[in-house]
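1. starting from these lines, generate the structure:
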Amino acid sequence: MSVTRLLRRCAAMLSLAFAAPPVQAGPDEASYPPRFELSGFGTLGAVTTDDKDVWFTRYGVNFPGTKDPDFSPDTLVGIQGSLRLTPYNDITLQGLVREDGDASQDPQLTLAFFRQTLAPGLSMRIGRVRVPFFMLSDSLYVNYANPWVRPPVEVYGLNPFNDLDGIDFIYHARLGAFDIEVHPYYGGGRIPFPLGKARLKEVLGVNLGLSRGDFSLHLGHGEGTFTLERGDTLFLAVANILQRTGQSGVIADLSGTHGRTSFDSVGVQWEDADWQLIGEYARRKTNRYAASAHGWYLSLGRRFGAVMPYVMVARQKLDEQFADARLPPGLPAKAWDLFLVSRNNAQRSVTLGARWELAAYAAVKAEVTRARPDDDAWGSYAPSGDLQTTRIGGRTLNTFSLSLDLSF
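-> Below is the predicted model:
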């Protein structure tokens, strides 16, 4: 069955759910007192690399730092409030302060939705929700829930859009010995982008979750349109070169408002009292503005009381660049090559780390990552000095990360 037919079938099932009899109110629902719940979370994180001519960065999440150690990739603080109106509906708001991709630290509204129970096991949310592109999307900001200092950038850097303005449905059911969750969604989002605009529009997708005991499986697919309008110095220089060499048509593949993209992800997790095994694969496919790529990681941890050491291997690989130009040798060709390299995050890495559970609401994590960006890529790094003379691709870089995560 094609993906389009699958999405249409999910939509038809949801329309039947609306036609089903509504959840019957209890005898005392009219007197149900509204209940307010407040919670918070935060991370204080520091990152440093052994080579001081490069910065570690999470593309689309934070702006490359200018200090060593750098606190911008992981440090954040958030607060969430939920108002339960009746047993069948509630309102949730979540605010967050962190450095974004435009180097701003202005507060962000990351959740703002109304949830309604439509039938037993079926709920609907309208407003701003978390876009569920990954297995761990729900805990991207609440890093205390994750075993590592941060989710692996080789996978979670493939799609920096985290918030979705739209509507979704979540259906829970029991199928034999398995618990299943079906999660269709529709909407769009935006992220701060240095000297430009980045928007995701008309996104239609569906996730399937399957769990039994210690094992869980995630499957997801989404597709839509996107805007990526660049205005940075390197892009403007490349656009000027293309214009002068009679290749102005290539500019439309570098920046604009008519891109299309699809995103697929598969994740598995197995965890008991002593061991934790997590793996995930994701693929981003685009027709312009951003490179098509895929990535995966595999993480294994072992608990010894309050301490869990872990090892993780990860890989991101370029599938296809988003444009092709033919320039004469010399400075124009070098500028074009630098532009493509700076937009390629392909790399491989090995991480050794440990998590120390201080309390039921606090954890300290430390990890060392040995990464090697591909020869024609910057990976998860950016030059701290001159773009033309700093070579990143093909080097082996060691990154040390330390964080304190809180959930209260």
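
2. use CA for all of it now, contacts and neighbours both
-> Noted.

3. burial of residue 312, as a residue count?
-> If you count neighbours by other C-alpha atoms under 10 Å, residue 312 ends up with 20.

4. who touches the host helix or strand of residue 318?
-> Secondary structure from DSSP states H and E places residue 318 in strand 307-320. Residues from elsewhere that reach strand 307-320 (C-alpha atoms under 8 Å, 6 or more residues apart in numbering): 152, 154-155, 291-303, 344-357.

5. buried ones in the helix or strand following that strand?
-> Next helix or strand after strand 307-320 toward the C-terminus (DSSP H and E): helix 331-342. Judged by neighbour count (16 or more other C-alpha atoms under 10 Å), helix 331-342 contains these buried residues: 332-333, 335-336, 338-342.

6. quick one: list the elements packing against helix 331-342.
-> Packed against helix 331-342 by the contact rule (3 or more C-alpha pairs under 8 Å, 6 or more residues apart in numbering; DSSP states H and E) you find helix 233-244.

7. one more, for comparison:
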Amino acid sequence: MIVRPLHCARFLLLLLLSVTLRATDSAAADPMKPELSGFATLGAVTTDRRDMWFTRYGVNYPSSSSDPDFSPDSLLGLQASLRLLADNDVTLQALVMEDGTNSYDPRVTLAFFRQTLAPGLSVRVGRVRAPFFMLSDSLYVNYSNPWVRPPVEVYGLNPFNDLDGIDFIYHARIGDLDAEFHPYYGRSAISFLQGRARLDETWGLGLVLTRGDLSLHLGRANARFMLKRHGAQHAALTAGLAAVGLGGVTSDLSGDDGRTSFTSVGLQWDDGRWQVIGEYVRRRADRYVTSSSAWYLSAGRRFGALTPYVSFARQILDEPIARATIPASFPALDAGWKAYLTSRNNAQRSITAGGRWDVSPTTALKAEFTHARLDRNAWGSYFPRGNMQAARIAGNTANTFSLSLDLTF
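-> From the prediction side, this is the model:
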């Protein structure tokens, strides 16, 4: 097994810092004293395939050198909140985890000023979490989630988690329903292997309706979309397309003039013993990325501190990034074009069986086994080891085993 000592040392150092913070006495009733909290996950994942890695697109660098791989799930987050006056406060959250550029540099994931405008109504300005998914608020705080990780078929469709902008949150009681309305506006940017992406003029609305044990989430967002690709594969393909008179197709592969929308519908039911969670999402894009749909359904049963669960998930390709008819006299270019589209298609189906053990009120140990089948023209949530140009992982099956230790403090 090959390990990356620098990355492990950083993670362990920050974990030690978190334990120190956990031991800090914050009981003093000083209104100007920051409230400190944190969360951490130490996770490991391995597959039974020697020709592919498991990856979480938009989260970790998709080509690790260790097996088991600690990069998809391990993270450490620290958060500080400070109340300024009775009706406003500021919050800062920093996160350390491997990102899509193979970096462990800490990054700010929340940084906002919140003002209460009226009973039940507040506004936040700065870097906020956008409610693209039902579980967006707890996406990093994995202790709050029943699984080792949220289903990648669904949560891999939108890697933008934070927005620099403004949002409003309004809580209301409507008959027997508790309602939360969450409109927002802003922009977001991420970097990944051989590229970078940005959402501009992002506006959307999240709605949560709760009655007793049942909760319903609805979300819709629209944005301008920029995605700039680079790297040898992209450069060779665009040059080849231009050489055969298909240069116009390249504007659908990379650029700053795209439009995208994202729709999500989620349902949770939890009576203290049984827990059922399901979510459906749809991404539409006019270029740069696929238009795809995905869903999952998960059910678990609590037996004291132990919760076994089973999940089914599916991602479907609705439209490829672009379409092009390569002349038959250029078979190498045609093969390269098909390989390019395949590498950017994450469609797959999976079944997961796992269990969660709540060791304490702030600590959970989880283990799960996933059997996934990649669509015949897709890499799914996997990435080939070795030479990407010669990769033949599409259409294969993979068995993935994952462990995680989740903490809050």
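
8. hmm, back to that, after superposing, tell me the mean distance of the strand holding residue 318 of structure 1 to structure 2.
-> Using mean C-alpha distance after the TM-score superposition for structure 1, strand 307-320 of structure 1 ends up 0.2 Å from its aligned counterpart in structure 2, as a mean over the superposed pairs.

9. where in structure 2 does that strand fall?
-> Under TM-score structural alignment, the match for strand 307-320 of structure 1 in structure 2 covers residues 306-319.

10. which positions in that stretch come out as buried?
-> Of the residues in stretch 306-319 of structure 2, those with enough neighbours to count as buried (16+ other C-alpha under 10 Å) are 306-317, 319.

11. what's the closest of the residues you listed to residue 229 of structure 2?
-> Each of the buried residues of stretch 306-319 of structure 2 was scored against residue 229 of structure 2 by C-alpha to C-alpha, and residue 319 proved nearest at 19.3 Å.

12. got the end-to-end distance for stretch 393-400 of structure 1?
-> With C-alpha to C-alpha, to the nearest Å as the measure, the first residue of stretch 393-400 of structure 1 is 19 Å from its last.

13. same question but for stretch 149-160 of structure 1, I mixed them up
-> Taking C-alpha to C-alpha, the first and last residues of stretch 149-160 of structure 1 lie 17 Å apart.

14. how many neighbours does residue 125 of structure 2 have?
-> By other C-alpha under 10 Å, the residues close to residue 125 of structure 2 number 18.

15. measure it to residue 190 of structure 2 for me?
-> When C-alpha to C-alpha is applied, the distance between residue 125 of structure 2 and residue 190 of structure 2 equals 20 Å.

16. can you check residue 89 of structure 2 too?
-> 27 Å.

17. what residues does stretch 346-360 of structure 2 touch?
-> Applying C-alpha under 8 Å, 6+ apart, the set of residues contacting stretch 346-360 of structure 2 is 146-147, 153, 305-317, 364-375, 378-381.

18. picking up where we left off before, neighbour count winner among residue 89 and residue 190 of structure 2?
-> Neighbour comparison, residue 89 of structure 2 and residue 190: the larger count goes to residue 190, with 19 against 16 (by other C-alpha under 10 Å).

19. list the contacts for that one?
-> Under the criterion of C-alpha under 8 Å, 6+ apart, the contact partners of residue 190 of structure 2 comprise 58, 160, 196-198.

20. same deal with residue 155 of structure 1?
-> 280-282, 294-297, 315-316.

21. over to residue 338 of structure 2?
-> No contacts exist for residue 338 of structure 2 under C-alpha under 8 Å, 6+ apart.

22. for residue 82 of structure 1, same thing?
-> Residue 82 of structure 1 makes contacts with 36-38, 90-93, as judged by C-alpha under 8 Å, 6+ apart.

23. so which helix or strand takes in residue 82 of structure 1?
-> With DSSP H and E as the criterion, the answer for residue 82 of structure 1 is strand 76-86.

24. that strand vs structure 2, mean deviation?
-> With the two structures superposed, strand 76-86 of structure 1 lies on average 0.5 Å from its match in structure 2, counting by mean C-alpha distance after the TM-score superposition for structure 1.

25. just checking, next helix/strand downstream of that strand?
-> strand 89-98.

26. what packs against that following strand?
-> strand 76-86, strand 108-119.

27. repeat the analysis, applying 10 Å as the threshold.
-> Secondary structure elements in contact with strand 89-98 of structure 1, counted by 3 or more C-alpha pairs under 10 Å, 6 or more residues apart in numbering; DSSP states H and E, are strand 35-49, strand 76-86, strand 108-119, strand 122-130.

28. and the furthest pair within the contacts of residue 82 of structure 1?
-> 38 and 90 (13.2 Å).

29. quickly list what's touching both of those two.
-> With contacts defined as C-alpha atoms under 10 Å, 6 or more residues apart in numbering, the residues shared by residue 38 of structure 1 and residue 90 are 82-83.

30. tell me the secondary structure at residue 151 of structure 1.
-> When the structure is reduced to helix, strand and coil (DSSP: H, G, I helix; E, B strand; the rest coil), residue 151 of structure 1 reads as coil.

31. so how far is residue 287 of structure 1 from it?
-> Going from residue 151 of structure 1 to residue 287 of structure 1 by C-alpha to C-alpha gives 27 Å.

32. in which helix or strand does residue 351 of structure 2 reside?
-> Per DSSP H and E: residue 351 of structure 2 is located in strand 348-360.

33. residue 141 of structure 1 against residue 73, yeah?
-> No - taking contact to mean C-alpha atoms under 10 Å, the distance of 11.8 Å between residue 141 of structure 1 and residue 73 leaves them out of contact.

34. what's the overlap in contacts for those two?
-> By C-alpha under 10 Å, 6+ apart, residue 141 of structure 1 and residue 73 have these common neighbours: residue 150.

35. how much space separates the residue nearest to residue 371 of structure 2 when sequence neighbours are not counted from residue 53 of structure 2?
-> Distance criterion C-alpha to C-alpha, 6 or more residues apart in numbering; nearest residue to residue 371 of structure 2, sequence neighbours excluded, is residue 399 at 4.6 Å. In this structure, residue 399 of structure 2 and residue 53 of structure 2 are separated by 11 Å, where distance is defined by C-alpha to C-alpha.
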